[in-house]
Structures are given as C-alpha cells and as structure tokens.
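Undergrad: no sequence for this one, just the structure:
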C-alpha cells in the first residue's frame, strides 16, 4: 500500500467510527496493545489481557515480525496493525475493551491507531498516548483531573492525570465508547502513570526482541 492509498483507506473507514458507548457495556477483560521495535526493522506486536477488577493477567500473545510500512506522520497504524491483528487472533480470551498505546480521534484525520484497530475488529477501543496531538491546559495535580485536548478548535481527547503530581496521559476515543467512559476505564487501570495494560504489553514485546 502506498502512502496515498493508506490515506484513502483512512478516509474510507473513518465514517465507521462510533463515539458513543455501547449500551450495557461491561468491561470484564481489557487488552493492552503495544508494538516494540529493535534497532533494525524487527518489531514485536504484543497483546496482554487483564481482569479489569483485579488487574491479573489472564491471557497474552506476542508476534514477531518486520516493519512492512515506512514511518510516516499520520500513518503510524499501517506499521502497527499487522502484528497487532495477528496477536489478537492468538488470544483465547476475548477482551471487552482494547487500550492502544497511541492515538484515537486525536489524529490529523481523526482516525488514529485506536480508531483503526477498533473498526477492524469491531471492539470498543481507547487510545492512550504519552505525548499530545493538540493543545491543552495542564490539569490539576490531583489524580483524575483532566482538561480538553483540542485540535483545530475541536475537542479530540483529554489530558488525564492518572496519579497525583505525575505527567498526564492523553486519552482519546477509538471506537464504540465515549470520552467520559474512556477516561474512567483508563483511571482504573493505572497503578502508575501508564495503564497496566500498556506497561505489560510493552514488557512482553521488549522481551520478545531480546
């Protein structure tokens, strides 16, 4: 796929994104997804499924591979989707929610990795990023404080303080969930700054590459 074809694919799929929470959504199992990279073109797509109440790991899968698409701004998903989709296929526990290490609606075309992945597998999904794509005012220092993340005058996510006094993370909707619920789900996954889903998927991917 060329970069031009990738942009066209984003434009084709973007109208499928749903930004309302599924009626009656109960999150019992939540999956964290992350791709780790080696110094060459090797990568590993990792998925770790946690019990949402106890944060116990109940399933995981990791898929090694090589980058099949160049790193281009706004097209990051096309590098990470192939190994992540393969890893999801290997799970024995179906997650109720996907938490991606990346953006959702906080994207130039409002279709980041969390949106793309959620639409592809038709599951509720959230993007949780360490760096913002947009403007925001710093939230208060208390855990749970948040402020709007804004692009081109549109609210595309939130800067969310997950621990007292630590840097915020940046939450945006992926698919089949609203922003309030997304932030609430992220907060209950955070023992440290980042969700446990992200931390464990990152560790699994890095271990695969060592």
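TA: Noted; the coordinates are in hand. These figures come from a predicted structure and were not determined experimentally.

Undergrad: going forward, measure contacts between C-alpha atoms and count neighbours the same way
TA: Fine.

Undergrad: ok, the residue nearest the centre of the chain to residue 32 distance?
TA: For the chain, residue 100 is the residue whose C-alpha lies nearest the centre (CA atoms, centre = their mean; 1.7 Å). Residue 100 is 6 Å from residue 32, where distance means CA to CA, to the nearest Å.

Undergrad: For residue 80, list the residues it contacts.
TA: 35, 45 (CA atoms under 8 Å, 6 or more residues apart in numbering).

Undergrad: Give the next helix or strand downstream of the helix or strand it falls within.
TA: Using DSSP states H and E, residue 80 falls within helix 77-89. Per DSSP H and E, helix 77-89 leads on to strand 97-100 as the next helix or strand towards the C-terminus.

Undergrad: Does anything pack onto that next one? Which helices or strands?
TA: In terms of contacts (3 or more CA pairs under 8 Å, 6 or more residues apart in numbering; DSSP states H and E), strand 97-100 is packed against strand 29-37, helix 113-121, strand 125-129, helix 196-209.

Undergrad: ok, second structure coming up, stack it against the first:
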C-alpha cells in the first residue's frame, strides 16, 4: 500500500495540539467512497516497557469477513503517553505496517477514537487524513462526552454528545455487554460508520477487524494461516 508519510511529526504536546487544531477543519464526515469489498483493522501494542511500538493491521474480505492478509511493524516509541494525543505515539508504526500491505483496504477500522475527541481529531481522523481513505474510530472506552442510557439489545445506540454537538455514538455491539464508542474518522458519516461496525461484528463485542488486529498487537494469540510477510527488522530511526 502506498503511503505518503508526513514530512514533519510533532515531538511535544504543544506542537501536537496545535497540529490537531489545524487539521480538524479538514475532516470530512460525509460518505466519500463507493462499494466496500475489503475492510481492515489496526491496533497497537507496546514492548520493552513502552520503548517499542508494535502495530498490527489485518485485512478481511467484506461482507464475508474472511482474513486475507496481515502485517506487523515495530518502531521506536518517539512520543510520550498523553491522553488525547495517542495518534502521535501510535501512527508511525501503524503507517509502517500499512505500507507493507499488498491488499489495499477500502475501509479501515481503528481501535481508538475518531471525532469523539476533545479536539475532534482522534487517531481514526488523523490516520484517515494521512491516507485520504475512509476510517472509523471504534473505541472500547469513552474519552469525552455524555450520553443517555443505552438499551441492552444488540444494535441499540445513543448519541455521544459534547457541548451540544454529536461527536459519536455509544453502540451495543453484543447484547448485555459493555458498549463500544463509535465515531467517524474521515470520509464517512456516523450513520454509515455504525452500519459497517455492526456488519463487522457478527459474534463478539469487537468488530472482527480490530479483534484480530488486537490479537497481533498484544501477542495474545496467533493469527489463522493467511498470507503474511515476516516481521520487519526494527529500524533505529524515526520515519518522520
């Protein structure tokens, strides 16, 4: 997959927040894509007490959700852990993993926030802008916003609100389980994002995309036998 890597990458919180405020106006929250035949999930874990970022991407067919390809990448962690700025910590390794893909995904689901973010620029938005590709934020916990009570049945959702603005949705992806926090990333509307997340979640709480990517990123379980390259050698310099 061809990646246009950013020329500059912030290394401190002040410059990262300034970039988020600059980029937020570029986010498109209407559908800007046609048919979807492949979906991808991206997730990130850390090794060596956080010194190394381990990113995983898994591509599935859609709507069958059959695994087609996965890739892994490790990179030195160059940005500190700061809530609301996780994209600056995680995206360099995510881009390195995506760059190895032979199968280009039509839609990417991120384990993290999209517009459900204090500055409306979570990792799904940021990644979508870099790739100029539709992305969805699918987070396991809430970063910002309030919502009303959520019914227990699968498919139920309520708006996630912040200062009177709908920034995402709280979705029950499986009956009687903790909800997911879904928000648009880039080039997709919230309503369409919810539809694709549900279509990618036939059995478990998490969509198959991010569930499988989480396996790789966290080293909890092996992947099925699908095409994959060997893990790249860790490079000692940043991509940016």
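TA: Arrived safely, thanks for sending. Predicted model, so just to flag it, every value in this text is computed and none were measured.

Undergrad: And the TM-score between them?
TA: The TM-score (TM-score structural alignment, normalised by the length of the first structure) is 0.95; 209 aligned residues with a CA RMSD of 1.7 Å.

Undergrad: out of the helices and strands packed on strand 97-100 of the first structure, deepest packed?
TA: Per residue and on average, the most neighbours among these fall to strand 125-129, with a mean of 29 (mean count of other CA atoms under 10 Å).

Undergrad: Find me the equivalent region of it in the second structure.
TA: Counting by TM-score structural alignment, strand 125-129 of the first structure lines up with residues 135-139 of the second structure.

Undergrad: now the matching stretch, how far from the centre of its chain.
TA: A distance of 5 Å separates the C-alpha centroid of stretch 135-139 of the second structure from that of its chain, computed with CA atoms, centre = their mean, to the nearest Å.

Undergrad: still on that earlier bit, closest to residue 189 of the first structure out of the helices and strands packed on strand 97-100 of the first structure?
TA: Nearest of these to residue 189 of the first structure, taken as CA to CA: helix 196-209 at 5.7 Å.

Undergrad: Check which helices and strands that closest one sits against.
TA: Going by 3+ CA pairs under 8 Å, 6+ apart, helix 196-209 of the first structure lies up against strand 29-37, strand 42-51, strand 57-66, strand 97-100.

Undergrad: Give me the aligned partner of the residue nearest to the centre of the first structure over in the second structure.
TA: Residue 100 of the first structure maps onto residue 110 in the second structure, with residues paired by TM-score structural alignment.

Undergrad: hang on, its match packs against residue 134?
TA: No. With contact defined as CA atoms under 8 Å, residue 110 of the second structure does not reach residue 134; the gap is 10.8 Å.

Undergrad: what touches both of residue 100 and residue 32 of the first structure?
TA: Joint contacts of residue 100 of the first structure and residue 32 (CA under 8 Å, 6+ apart) are residue 198.

Undergrad: which residue numbers in the second structure go with stretch 8-15 of the first structure?
TA: Counting by TM-score structural alignment, stretch 8-15 of the first structure sits on residues 18-25 of the second structure.

Undergrad: quick one: that stretch to chain centroid distance?
TA: How far stretch 18-25 of the second structure lies from its chain's middle: 18 Å, per CA atoms, centre = their mean.

Undergrad: and what of stretch 88-98 of the first structure?
TA: 14 Å.

Undergrad: which residues touch it?
TA: For stretch 88-98 of the first structure, contacts defined as CA under 8 Å, 6+ apart pick out 26-33, 47, 49, 58-61, 114, 118, 123-126.

Undergrad: Could you tell me the end-to-end distance of that stretch?
TA: Taking CA to CA, the first and last residues of stretch 88-98 of the first structure lie 10 Å apart.

Undergrad: quick one: buried residues of it?
TA: For stretch 88-98 of the first structure, a neighbour-count test (16 or more other CA atoms under 10 Å) marks 88, 91, 95, 96, 97, 98 as buried.

Undergrad: and of those residues, the nearest to residue 171 of the first structure?
TA: Closest to residue 171 of the first structure, out of all of the buried residues of stretch 88-98 of the first structure and judged by CA to CA, is residue 98, at 12.7 Å.

Undergrad: returning to what we had before: any chance of CSV for the helices and strands packed on helix 196-209 of the first structure, columns distance to residue 166 of the first structure?
TA: Below are those laid out as CSV (distance: least, CA to CA, whole Å):
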stretch, distance to residue 166 of the first structure
strand 29-37, 21
strand 42-51, 24
strand 57-66, 25
strand 97-100, 20
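
Undergrad: To residue 149 of the first structure, which of those lies closest?
TA: Nearest to residue 149 of the first structure, of those and by CA to CA, is strand 97-100 at 17.5 Å.
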